[in-house]
Each structure stands twice: as C-alpha cells, then as structure tokens.
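In: Give me the fold of what follows.
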Amino acid sequence: MSISLSIIYLIATIAFILGLKKLGHPATAKNGNLIAASGMALAIAATIFIHDLQIPTSIYILIGSALLLGSAIGGLMAVKVKMTKMPELVSLFNGFGGASAALIGLVEFSKNVDDKMQATTIVSGIIIGAITFSGSMIAWGKLNGSIKSVVSIPKYNTINNLFFLAIIAFAVFTVSTGASNQAIIFGLLGAGLVYGILFVLPIGGADMPVVISLLNSLTGIAAAITGILYSNMVMLVGGILVGSAGIILTIAMCKGMNRTLGAVIFGAFGGTDSVAGADKRLGSIKKTNPSDAAIMMNYANSVIIVPGYGLAVAQAQHVIHELEELLTEKGVDVKYAIHPVAGRMPGHMNVLLAESNVDYSLLVEMEDINSHFKNTDVVLV
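Out: Below is the predicted model of the structure:
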C-alpha cells in the first residue's frame, strides 16, 4: 500500500470516527452524517485510482456504472422517503450491506479454499451476510405492513437455536475438510438466509428497534470481515465502528427493556415470556378521560411527555408538539423522556420529534430524566 493511500485511509477513518461522534446528538447528526459520507467517498475514490495494478478500461467502466447506478438509486430512495418510513429504508440498507458481503464471499471462496484462515473469514462473511440480508428483508416487510406483524412458529426458540448450531457445524466441516464444491458453499448461503428469516419472522413490530440495531451491527461485522479478506484497513475500521456501535446500542435497548442480549439472541425474544416483575402493581390506578387529563396538565407546573411506539405509528409527532407549545405558553415546564426503544427503530423518536421542530434541549435520555419523575406534576405516556 502506497503512503498516499495510507494517508487518505487515515483521513477517512478520522472522518468516520468524527461523524459517528456527531451522530450522537440531534443538533449535530446531519453534519456528522455528511462528514462520514465524505470520508467514505474519499476512501472509495482512493481505492479505485491509487494503485499499481494494470486494470483494463472495461473494468473501470463497470465500476463507474455500478457507482452511478447505486448512487442514483440510493439518492432517489433517500430523497423520496417519508420520515415515518425511515425504518424501512434503514432495513433495506442493512440488507444490501449483508448481501454485498455474502456475494464477495461466494466469489472469493474457490480462490482461498486451501488457506484455512482465509476460508474461515470467507465462510463467516457469507453466513453473517446472508443472515443480515434475509433478516433485514423480513424486518422491512414487517415495518411496511406487507408481512404479518407476528408469525407464530411452534417451538420457535428450540428450532432457531438448533438450526444455528447446525450452521456452525456445517461451516466448521466446510473449512476443516477444505471442501471446494460450490454446492456446499451455496448450501451455507441458503442456510444463512433461512436462519435470518426464522430469526426475525416471529418477532412483533414493537420489538423491531432491537432487531434493526442487531442487524445493523451484523452488517458492520460483515464489512469488517471483508476488510480482513482484502487487507483493507478502512473497510476493517469502518466495519468495526458500525458493528461495535450497533452492539452497544443493542445492549442499551435490551437494558431499557429489562432483557439480556443472550435472551434476545437465544430465547424469550418477541415471545410471550413475561419480564420479571412486569405484572407487579406499584401504585393505585384510577381511570380518567381526555378532559380530566387536559385539566391536570393545564394546572401543572411541570409535565414530562413519554412518547412511544404508538405515537410513531400514528404519526402524532406534530400534534404532541402543538400540545407542548400550548403548555409552554401557559408557563408549564415541558420535557420529553426518550426511551432507547421508543419509536420504530433506534433514534427514530428523536428524528420524528425533530421533524415537528421540537427543541433539541427538551429531549432527555432515559438515564438523565429518571430522577425527575418524582418531582413532576404530570407524566403523559
């Protein structure tokens, strides 16, 4: 690798890290996205043009055509998508990333079948990429309503776990025996696709934020594996950043739902198992109506609004902002408590409220606002 290419890859890596940091707050998220995208564009251009290989002109034409086509399709989808449809778009992009890793593995497997380390890397990329692709497509279908929200599968957890162990055993057999038969590698691809479907199909819409975050982390891992395969540091670092950020976010959301990551992956996910203590009544319950609720908020000094999945589905972000403005005009202190799993995907609630021009300073994360509830007059969930 030339020094100039290494320097450009370093700049791109810094752009990824800086962009990821800025994505952590709604006020800087747009700039963060642009910075990270610029770093990726720089890395792609450097990879294509800075090398000492003899590349036929026809290959450059194919690469250029693919870039133009992909950019046009992606840009058109991003421009036309409604804010409430953003989760579907993210699911599609996750799926495309996984499919890319799987396709690369299919192309490279026969060239590296005798190298156990490379073969392990390729097989891992194929399986993870296939799971990510099919799982993301099912998540996309559930989010846009084309697939039934919850599909019951008898003995779901047992079937999934046994199938996953079978895939691992199949992969170990493929690598250890040095099998070069294309039917075997396509069998692994098919097994990964089936597992992705089985993993997501029984999960309900309210659990989709955790699923999307987990699939996003798998996309990053698949990209990192591809970076290892090609000894490309910028792909490796970018994949690690996406994968680790996705895992951290997944764990945070599991914590917010009183679940463990192990329970998410290997059982009690999207099923009927109740959370320990979930049915414990912590106080008296008194029925009310909209008029009484309005009177309570009108005479309150402080109100915390806790938006959730229902608000996202009903697209009621503008109405809730109008309520906030009415209360603020009356001198009521209003805050929004943002749960990690609020909305239809990670960060979706922040985006929806930002779309309705809610001030960023009013959005407070769960850990920061929990201590305020005991001193608040009214909480609107």
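
In: make it CA atoms for all contacts and neighbour counts henceforth
Out: OK.

In: If we ignore the residues flanking it in sequence, what's nearest residue 324?
Out: Sequence neighbours aside, residue 334 is the residue nearest to residue 324 in space, at 6.6 Å (criterion: CA to CA, 6 or more residues apart in numbering).

In: now swap in residue 340 and tell me
Out: Among residues not flanking residue 340 along the chain, residue 253 sits closest, at 5.2 Å (CA to CA, 6+ apart).

In: where's the one you found, which helix or strand?
Out: helix 233-256 (DSSP states H and E).

In: what do you get for residue 173?
Out: helix 156-177.

In: Go ahead and name everything in contact with that helix.
Out: In this structure, residues lying in contact with helix 156-177 by CA atoms under 8 Å, 6 or more residues apart in numbering are 113, 116, 119-120, 123, 184-185, 188, 191-192, 195, 198-199, 202, 266-268.

In: do the same with stretch 114-128
Out: 98, 101-106, 108-109, 112-113, 171, 175-176, 178, 185, 188-189, 191-193, 218-219, 221-222, 225-226, 228-229.

In: about what we covered before: give the other helices and strands that the next helix or strand after the helix holding residue 253 contacts.
Out: Where DSSP H and E defines the elements, the next helix or strand beyond helix 233-256 is helix 261-266. If contacts are counted by 3 or more CA pairs under 8 Å, 6 or more residues apart in numbering; DSSP states H and E, helix 261-266 sits against helix 156-177, helix 233-256.

In: The same query, at a cut-off of 7 Å, please.
Out: For helix 261-266, the contact count by 3 or more CA pairs under 7 Å, 6 or more residues apart in numbering; DSSP states H and E identifies no helix or strand as a packing neighbour.

In: May I see the buried residues of it?
Out: With burial defined by 16 or more other CA atoms under 10 Å, the residues of helix 261-266 counted as buried are 261, 264.

In: Where do the strands of the chain begin and end?
Out: Secondary structure of the chain (DSSP state E): strands located at 302-305, 333-338, 363-365, 378-380.

In: Run a quick neighbour tally on the residue nearest to residue 42 when sequence neighbours are not counted.
Out: Distances taken as CA to CA, 6+ apart place residue 12 nearest to residue 42, at 6.6 Å, with adjacent residues excluded. Counted by other CA atoms under 10 Å, the residues lying close to residue 12 total 25.

In: Following up with a second sequence; could you model it the same way so I can compare the two?
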Amino acid sequence: MTDFLPTGIELTYLVATGLFIFGLKKLGSPATARQGNVWASVGMLLAVVATLLNQQVLNYQMILVGIAIGAVIGVTAAYKVAMTAMPQMVGLLNGLGGAASALVAIGEFWRLLNAGQGVPLGSTITVILGVLIGGVTLTGSFVAFGKLQGLITGKPVKFPLQQVFNALLLISFLVCSGYLLVTPDNTTIFLAMVGISSVLGIFFVLPIGGGDMPVVISLLNSFSGLAASAAGFVVMNDMLIVAGALVGASGLILTNIMCKAMNRSLPNVLFSAFGSGEVKGGAGDAGGVGDKVVHSIDAEEGAMMLGYARSVVVVPGYGMAVAQAQHTVRELADQLEKLGVEVKYAIHPVAGRMPGHMNVLLAEANVSYDYLYDMDDINPQFDNTDVALVIGANDVVNPAARSNSSSPIYGMPILDVDKAKHAIVIKRSMNAGFAGIENELFYGDKTMMLFGSAKDVVAQLVAEVKQL
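Out: Predicted coordinates:
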C-alpha cells in the first residue's frame, strides 16, 4: 500500500489534469460554462485529496482549519456578492491567488534557511519568480478591485516619469535577485524584493483606466496562474505546476482576444493611460450640441417603437451593470415577445468590466443563451432589425471606429447599431464613454435618446408596453 501511494497520487493528478482541460473547453461557450466549472471543480477536489494523502503533509489539523475557514468565507461570498460585483470578486480572487503563491515562496525560502544547509540555486530562482509574480498579482489585483469597487478613481492615475519609476522598480528587483543568487542567505535583500514586487504591482495597475479592466483582470488572472506554477516548482508539486500553467496560458489567450476586440496592443492598454482625456459632451436632455441635433423621446414613444417592431436587438453595456437593470431588461423582452416581437441580445467582447460581464448578468436574469449573439453573428442582422435598444453601451457602438481615422478607437470592431432602421439609446446624459470622445451614433437621424437611469427607464418602458 505504501509503495502504491505515490503512483496513485500521480495517477489522480493525471485524471485531475484531464478534467481541468475538459472543463476549460466547456468554459469556451456560455451554454456549457456551468458544466465546465463543475468538471474543473471535481478535478480540483481530486487534486486536493491526492495531495492530502502525500506523506510529506504532516499537520492535518491546520489544513482542516484552513479548509473550514476558507469554505465559510467562500460560501458566504457566493451568497452575498451580487452578480454585478463579479468583476471586483474576480479581481480579489486573483489577488488572493497571487498572495498564496508568494507566501509559499517566502515560506520555502525561510524553511531552507532554517534547515542550515543553504538555499540551492534552483530553489532560489523559483522563489524569486514566485515572489515577483505573486507580489505583483496580489497588489495589482487589489488596485483593480479598488477601481471597480469605486474605492479608487476609475480614471488612470498618472504622475511625471511614472513609467521610468516603474522601470527603476523592476531593475531594482532584478539587481536584488542577482545579489540573492550570489548570497542566498541574505534575508534583508529578500525582504526588500518582497516589498519591491508589492509596490510594483500597485504602480503597474494605477495608470490603467477602468474601461480597460477586462484586459487587466484577464492578464492578472494569467499572472495568478503563473504564480501558482512557480509555487509548484518551489514545493515540487507536479499538479500545481500543470494547473498554474493551464490558468496562465488560458489567461494570456483571453487577454489577446480582449485586445483584438479593442484593436489595441497589450502595451497600449498597459502604458497609454487610455481614457484619461477630458470627457466631451454635456449632461443633456434633448436639443443640440454645436451643430449636432439630438433627438429625444419619452418612455411612451419608446414603448410604441418597440411594441410595434418586428425585431428588436438589445445591446447591453456597463450602464446596465451599474444600474443593475438586467432583470428589468428581461421583463421588457418578455413583454415584447408577448406582442410577437423577436428579441435578441448583441454581446460585445469587451462590454462591461470583465470578460463575459454581460453574459454573466443576463444569465443571472435567466435570459436563455439562445438569445445571446456574439458580435460577428449579430452584425449582419442589424440591416434587417427594426429597433436596436442600446442600454448603457457607448464606445462599443460608436460608428467613429469605422469612419473617423483620427479617432482613438478607429479600427476597433463595434456593434453595427447605426445600420438598424431605428435605434433607442438609454443613457443618463450625453457624456462621452471611456475613450473620452463623442459618440456619433447619438446624433444620427435614426437615433432616439431616452435619458435616465437604465433600470428606471426600462421599468417605464415595461409599464408602457403593457398598455399596448
């Protein structure tokens, strides 16, 4: 039995790895994402149980206490945290993953020092990687959490020579790393490296605007996976190495998809402080801005346009998330379908504050996945759409991305709302979106503006549609 145990643990790790890969495949579609999460969770359970059977695990009491505390916190968060707060939750979990990896690296460094045999070169390298990636992920994710939660301004926070300061931090860490490789028992240098990596994470995320959070969260998720993989090398655990590598790779792939969806490079997202310009446009009702005319309607007129249409495409955005209007939007769609209106939802890849943000909110409102259409699938249908209902979206529907070569968002793939026969846009005001530019769609001849909070306005539309 004793001889079989190591082999049994490795076989269990192999099965868990297969479940992780299968789960990731399922997560590629909203329709199968829940199944994928279950498969991956089962794989993680097997991996944890197999690890606990390892004879090198000595203090089961402390492990059980940790599991109990973590389970209570996890279950409480699952019940208490609203779906609209999922971006913050994901950012926080990324940070905790980075913290765990950094603590493993720190603990292993201290263990090797106390053993009195010195720290081997290979262990020193893996510890350095764990501290760097884990520290940056921890504090960077916490800053992202603060921006999304409103504890820190969502605008880019800049100061003179900021990138130079960040470069100096990184160079300082590398210099300390070289010194530690030569004198691996120098605890002062090691603690300095822990501090530098933590500070670097803060100043890495601060200059990134809230509108770029989908990319940042995806990248930090990748960092948390790489940190876990580094921790696996530190403690020589194959499962942790493989699982971390899978998370790191999938996070990088998703980051690349997000950047393509905005037609921007990753360095541009991280270092350009995009969205820090002055916001253009005023807080308006109807009327005009300069030579441009804004057509405004009330809820009764909007309900008539929607109720007598044959097809309606709903375009949700961050404004819907902020107002927590997803349930009211679902109610409106139900009322329209009772009148024989075909309702679909157009989902832009970077709408919201995390990848899949709109999908998550609409799933909470029990909107069937069959009604959700990706950008490439829905764009050809706008020509035959009677009314496009835009709820809190801005830059992702701005025609300037196609027509204005001087626009900051030129070339970004957008939802072709302007090609619909009519468009109704629900916004609080005429203020510009994250890119800080006016939206040409709002001044179109076929566009009608409905001003107010998304939840309140949609509720008024529901009441008016019921009267038709």
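
In: where does the TM-score land?
Out: Comparison of the two superposed chains (TM-score structural alignment, normalised by the length of structure 1) gives a TM-score of 0.88, and 368 aligned residues with a CA RMSD of 2.5 Å.

In: From the contacts of stretch 114-128 of structure 1, list just the buried residues.
Out: Burial by neighbour count, 16+ other CA under 10 Å: within the contacts of stretch 114-128 of structure 1 this picks out 98, 101-102, 104-106, 109, 112-113, 171, 175, 185, 188-189, 191-193, 218-219, 221-222, 225-226, 228-229.

In: Onto which residues of structure 2 does the helix holding residue 253 of structure 1 map?
Out: Counting by TM-score structural alignment, helix 233-256 of structure 1 falls onto residues 238-261 of structure 2.

In: Now the matching stretch on structure 1. Mean distance?
Out: With mean CA distance after the TM-score superposition for structure 1, stretch 238-261 of structure 2 departs from structure 1 by a mean of 1.4 Å once superposed.

In: buried stuff in the helix holding residue 173 of structure 1?
Out: By 16+ other CA under 10 Å, the buried positions in helix 156-177 of structure 1 come out as 156-157, 160-161, 163-164, 167, 170-171, 174-175.

In: now do stretch 206-224 of structure 2
Out: 206-224.

In: counterpart of residue 71 of structure 1 in structure 2?
Out: Match for residue 71 of structure 1 (TM-score structural alignment): residue 71.

In: Next: residue 193 of structure 1.
Out: That one, residue 193 of structure 1, aligns with residue 198 by TM-score structural alignment.

In: The residue lying closest to residue 201 of structure 2 once chain neighbours are set aside: neighbour count?
Out: Leaving aside its sequence neighbours, residue 201 of structure 2 sits nearest to residue 136 (CA to CA, 6+ apart; 3.9 Å). Residue 136 of structure 2 has 31 neighbours, counted by other CA under 10 Å.

In: What lines up with residue 136 of structure 2 in structure 1?
Out: With the correspondence set by TM-score structural alignment, residue 136 of structure 2 lines up against residue 131 in structure 1.

In: Just the helices from the stretch 251-381 of structure 1, written as ranges.
Out: Remark: helices assigned in the stretch 251-381 of structure 1 by DSSP state H, counting those that start in this stretch are 261-266, 290-298, 309-314, 317-329, 348-355, 366-369.

In: From residue 110 of structure 1, how far out is residue 365 of structure 1?
Out: Residue 365 of structure 1 is 49 Å from residue 110 of structure 1, where distance means CA to CA, to the nearest Å.

In: Those two: which is more packed in?
Out: residue 110 (16 against 13).

In: could you measure that one against residue 182 of structure 1, distance?
Out: To residue 182 of structure 1, residue 110 of structure 1 is 8 Å away according to CA to CA.

In: and what of residue 38 of structure 1?
Out: Separation of residue 38 of structure 1 from residue 182 of structure 1 (CA to CA) stands at 38 Å.

In: Between the two, which is the more surrounded one?
Out: Neighbours were counted for residue 38 of structure 1 and for residue 182 using other CA under 10 Å; residue 38 has more, 16 against 12.

In: Just to confirm, what residue in structure 2 is aligned with that one?
Out: With TM-score structural alignment defining the correspondence, residue 38 of structure 1 maps onto residue 42 in structure 2.

In: how far away is that match from residue 89 of structure 2?
Out: 22 Å.

In: Next: residue 342 of structure 2.
Out: Per CA to CA, residue 342 of structure 2 is found 34 Å from residue 89 of structure 2.

In: okay, now residue 51 of structure 1: neighbour count?
Out: 13.

In: check contacts around it.
Out: Going by CA atoms under 7 Å, 6 or more residues apart in numbering, residue 51 of structure 1 touches no other residue.

In: and if you look at residue 185 of structure 2?
Out: Per CA under 7 Å, 6+ apart, neighbours of residue 185 of structure 2: 113, 118.

In: Would you mind measuring from the counterpart of it in structure 1 to residue 229 of structure 1?
Out: Using TM-score structural alignment as the criterion, residue 185 of structure 2 maps onto residue 180 of structure 1. According to CA to CA, residue 180 of structure 1 and residue 229 of structure 1 sit 18 Å apart.

In: Residue 315 of structure 1 too?
Out: Counting by CA to CA, the gap from residue 315 of structure 1 to residue 229 of structure 1 is 44 Å.

In: Please apply the same query to residue 76 of structure 1.
Out: According to CA to CA, residue 76 of structure 1 and residue 229 of structure 1 sit 32 Å apart.

In: surely residue 344 of structure 2 meets residue 310?
Out: No. Checked against CA atoms under 7 Å, the pair residue 344 of structure 2 and residue 310 is beyond contact range at 11.5 Å.

In: on that earlier part again, deepest-packed of the helices of the stretch 251-381 of structure 1, please.
Out: Highest mean neighbour count among the helices of the stretch 251-381 of structure 1 (mean count of other CA atoms under 10 Å): helix 348-355, with a mean of 20.
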